[in-house]
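Engineer: sequence first, predicted coordinates after that:
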Amino acid sequence: MKIGVVTFPGSLDDVDAQRAVTIGGHQAVALWHGDHDLRGVDAIVLPGGFSYGDYLRCGAISRFSPVMAEVIAAAGRGMPVLGICNGFQILCESHLLPGALIRNDHRKFVCRDQRLRVENNRTPWTSAYAEGAEITIVLKNGEGGFVADEATLDRLEGEGQVVARYLGDNPNGSLRDIAGVTNAAGNVVGLMPHPEHAVEELTGAGTNGLGFFTSLVEQSFA
């Protein structure tokens, strides 16, 4: 598959995401925030970083980048979209995912290996994992606390839209220990931890993150 990785001004994990896509057996396609087309890709990754310096709110300016009009339209047609960290924030700001990400409750940046439980393995990005699988990948954020009103949280829980949950100490105050969610259709996933930093034995937390990139099957969503 051809998987587009979007670079915004301030993205810093775009190259890591491209490498993870390649290790996962796909062709990585570099997309720029100013692009007006998706160059025939089959799926999209919005990487981590500090797009537009996190001014206003994290992801709030990137949401209006030209490429996001194309991403929103493609997601509506069923194309798989994965937002990692800042990408998750952009997806929430774009209303492709419910809820919001706010400053960590302890007001400090956190960077550590983080244990997660995969709650939903029925998305294009998580099918390589067993439901309930416990994995360890890298977490690094200053504004990673997932919040939503109680009705939305109940809906996410009841409809299986919680993709991953923190295990052990909650690193950022996310409500109900939520680390990642999906939309109702299941094709759009946001994840605060960084699976692209856990795809090789040589570096990082091992290879527990690789499943997010090997899960995609060969089919066209364009």
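Structural biologist: Good, I have the coordinates. Computed from a predicted structure; not experimentally measured.

Engineer: drop to CA atoms for contacts and neighbour counts, all remaining ones
Structural biologist: Will do.

Engineer: list the contacts of P80.
Structural biologist: 42-44, 124-125, 187-189, 221 (Cα atoms under 8 Å, 6 or more residues apart in numbering).

Engineer: and it, how far from V110?
Structural biologist: Per Cα to Cα, to the nearest Å, P80 is found 28 Å from V110.

Engineer: could you pull out the helices for this structure?
Structural biologist: Remark: helices assigned in the chain by DSSP state H are 14-23, 66-76, 86-93, 150-158, 211-214.

Engineer: A185: how many residues sit nearby?
Structural biologist: 11 (other Cα atoms under 10 Å).

Engineer: the contacts of P80 into TSV, with extra columns for distance to P66 and neighbour count?
Structural biologist: Compiled in TSV, those are given as follows (distance: Cα to Cα, whole Å; neighbours: other Cα atoms under 10 Å):
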residue	distance to P66	neighbour count
D42	19	21
A43	17	29
I44	15	24
P124	25	22
W125	25	24
N187	21	20
V188	19	27
V189	21	27
F221	20	14
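
Engineer: in TSV: the residues you listed, plus distance to G211.
Structural biologist: Putting the contacts of P80 into TSV (distance: Cα to Cα, whole Å) gives the following:
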residue	distance to G211
D42	17
A43	15
I44	16
P124	10
W125	8
N187	16
V188	16
V189	14
F221	20
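
Engineer: quick check, nearest of those residues to E201?
Structural biologist: Nearest to E201 among these is W125, at 20.7 Å by Cα to Cα.

Engineer: please identify the buried residues of stretch 93-108?
Structural biologist: Of the residues in stretch 93-108, 93-94, 96-104 count as buried by neighbour count, 16 or more other Cα atoms under 10 Å.

Engineer: repeat that for stretch 191-209.
Structural biologist: Buried, per 16+ other Cα under 10 Å, within stretch 191-209: 191-200, 204-209.

Engineer: stretch 171-181 too?
Structural biologist: Across stretch 171-181, burial judged by 16+ other Cα under 10 Å covers 171-175, 177-181.

Engineer: presented hereafter is structure B, for comparison with structure A:
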Amino acid sequence: MAKQVRAIVLTGYGTNCEREMAHACRAAGADRVDVVHLSDLLDGSVRLDDYHFLNLPGGFLDGDNLGAAQAGAHRLRYARVAGSGERLMDQVLRFVKQGGLVLGVCNGFQLMVKTGLLPGFGGRYEERRVSLTYNDSGRFEDRWVTCRVEPASACVFTRGLDLLELPVRHGEGKFVAADDETLRRLEAEGLVVLRYADPGTGVPTMDYPANPNGSLRSVAGICDPTGRLFGLMPHPEAFHHRTNHPRWTREDLPEEGAGLAIFRNAVQYVRDNC
């Protein structure tokens, strides 16, 4: 059992949600939360080996040049850590192999799929099979959505959860796959975690704006086969308290925002397993 849950939140190169994510980690009970610039990993002054829980926040990584998170994915895959000779991706893969948790939100989700960390079929974390592309609406979507948690999912972050109301804010959030076989495997192996749902019925939908981007099969988030790597387009860190909700003055909402449960599950998993 971990005596102290240590979380790292990466920032830099256009990331802009790192403080929200760090706050959510602290509010969920993490004992140590460090916001670390990616350059500190590259110069070797900080190492992922010292943490249990890696957070990849949203933002506009590298200005979304070449497509959302594409430039950042090349940096993660090929940049070398000073003084070690290893790629930064080698350090990430070791972190995963040793049991670490990775949460990618919005731009962080885009980064995970474009490096091949997700879906990670059979532990192959560098084969890209899915992506996130331009919204069908042709514009940036900034709205609240309802997501249904798939009960058969392997994801450790969503255990005990059912429906989640969370905000989205993205221009490239449409989930796509390389082929129908990839979609079939995602569903058959329990790797689809969240689906955009009708707010009235909780049933997954392709209808706009409940599905804000046209994601195939209404997919809003996926995990890898271990359930420890989770990426989603909605922002759980942006709903950690009732006052984050647009109707907080008009409805009797719980004090704790629905998104915080995802971070609580992560912290509890680390305490129980690391």
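Structural biologist: Okay, I see it. It should be emphasised that the depicted structure is a prediction, and the values quoted were computed from it without experimental measurement.

Engineer: thinking again about what came up before, will you turn the helices of the first structure into TSV that also has distance to K2 of the first structure?
Structural biologist: Output for the helices of the first structure, formatted as TSV (distance: least, Cα to Cα, whole Å):
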stretch	distance to K2 of the first structure
helix 14-23	9
helix 66-76	14
helix 86-93	19
helix 150-158	30
helix 211-214	12
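
Engineer: so which of the ones you listed comes closest to S51 of the first structure?
Structural biologist: S51 of the first structure lies closest to helix 86-93 among those, at 7.2 Å (Cα to Cα).

Engineer: mean shift of the closest one relative to the second structure?
Structural biologist: Following superposition, helix 86-93 of the first structure is found to deviate from the second structure by 0.4 Å on average (mean Cα distance after the TM-score superposition for the first structure).

Engineer: now that helix against helix 66-76, angle please.
Structural biologist: Note on geometry: by axes from the mean of the first three to the mean of the last three Cα atoms, to 10 degrees, helix 86-93 of the first structure and helix 66-76 are set 70 degrees apart in direction.

Engineer: what sits up against helix 86-93 of the first structure?
Structural biologist: With contact meaning Cα under 8 Å, 6+ apart, helix 86-93 of the first structure is reached by 45-51, 58-60, 62-63, 82-83, 97-101, 189-192.

Engineer: narrow those residues to those in strands?
Structural biologist: 45-46, 82-83, 100-101, 189-191 (DSSP state E).

Engineer: need these in CSV with distance to G145 of the first structure, can you?
Structural biologist: Converted to CSV, those look like this (distance: Cα to Cα, whole Å):
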residue, distance to G145 of the first structure
V45, 21
L46, 18
L82, 18
G83, 15
A100, 8
L101, 5
V189, 16
G190, 13
L191, 11
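
Engineer: now the residue positioned nearest the centre of the second structure: how far from A188 of the second structure?
Structural biologist: With distances taken as Cα atoms, centre = their mean, G104 lies nearest the centre of the second structure, 2.4 Å away. According to Cα to Cα, G104 of the second structure and A188 of the second structure sit 22 Å apart.

Engineer: residue contacts, the equivalent of L116 of the first structure over in the second structure?
Structural biologist: When the second structure is aligned by TM-score structural alignment, L116 of the first structure is paired with C147. By Cα under 8 Å, 6+ apart, the residues touching C147 of the second structure are 163-166, 194-197, 202, 204, 220.

Engineer: what's the closest non-adjacent residue to C147 of the second structure?
Structural biologist: Residue nearest to C147 of the second structure in three dimensions, not counting chain neighbours: Y196, with 4.6 Å by Cα to Cα, 6 or more residues apart in numbering.

Engineer: which residue lines up with that neighbour in the first structure?
Structural biologist: Aligned partner of Y196 of the second structure by TM-score structural alignment: Y166.

Engineer: could you verify my assumption that that match touches V118?
Structural biologist: No - using Cα atoms under 8 Å, Y166 of the first structure makes no contact with V118, being 9.3 Å away.

Engineer: between these two, who's got more neighbours?
Structural biologist: A side-by-side neighbour count of Y166 of the first structure and V118, using other Cα under 10 Å, places Y166 first with 23 against 20.

Engineer: okay, that one and S11 of the first structure: tell me how far apart.
Structural biologist: The gap separating Y166 of the first structure from S11 of the first structure is 24 Å, by Cα to Cα.

Engineer: quick check: closest non-adjacent residue to the counterpart of N104 of the first structure in the second structure.
Structural biologist: Following TM-score structural alignment, the counterpart assigned to N104 of the first structure within the second structure is N135. Spatially, and ignoring its direct neighbours in sequence, N135 of the second structure is nearest to N213 (4.2 Å; Cα to Cα, 6+ apart).

Engineer: next: T123 of the first structure.
Structural biologist: G186 (5.3 Å).

Engineer: looks like the one you found contacts W125 (just checking).
Structural biologist: No - with contact defined as Cα under 8 Å, G186 of the first structure does not count as touching W125 (9.3 Å).

Engineer: and E157 of the first structure, what's its match in the second structure?
Structural biologist: Using TM-score structural alignment, E157 of the first structure pairs with E187 in the second structure.

Engineer: please report the distance of its match from I222 of the second structure.
Structural biologist: For E187 of the second structure, the distance to I222 of the second structure equals 10 Å [Cα to Cα].

Engineer: next one: T133 of the second structure
Structural biologist: From T133 of the second structure over to I222 of the second structure the distance is 15 Å, taken as Cα to Cα.

Engineer: repeat for A188 of the second structure
Structural biologist: A188 of the second structure is 13 Å from I222 of the second structure, by Cα to Cα.

Engineer: do D40 of the second structure as well
Structural biologist: D40 of the second structure is 29 Å from I222 of the second structure, where distance means Cα to Cα.

Engineer: for L166 of the second structure, same thing?
Structural biologist: Per Cα to Cα, L166 of the second structure is found 16 Å from I222 of the second structure.

Engineer: go on, L163 of the second structure?
Structural biologist: As for L163 of the second structure, its distance to I222 of the second structure is 15 Å (criterion: Cα to Cα).

Engineer: sorry, back to before: the residue nearest to N135 of the second structure maps to what in the first structure?
Structural biologist: Per TM-score structural alignment, N213 of the second structure is aligned with N172.
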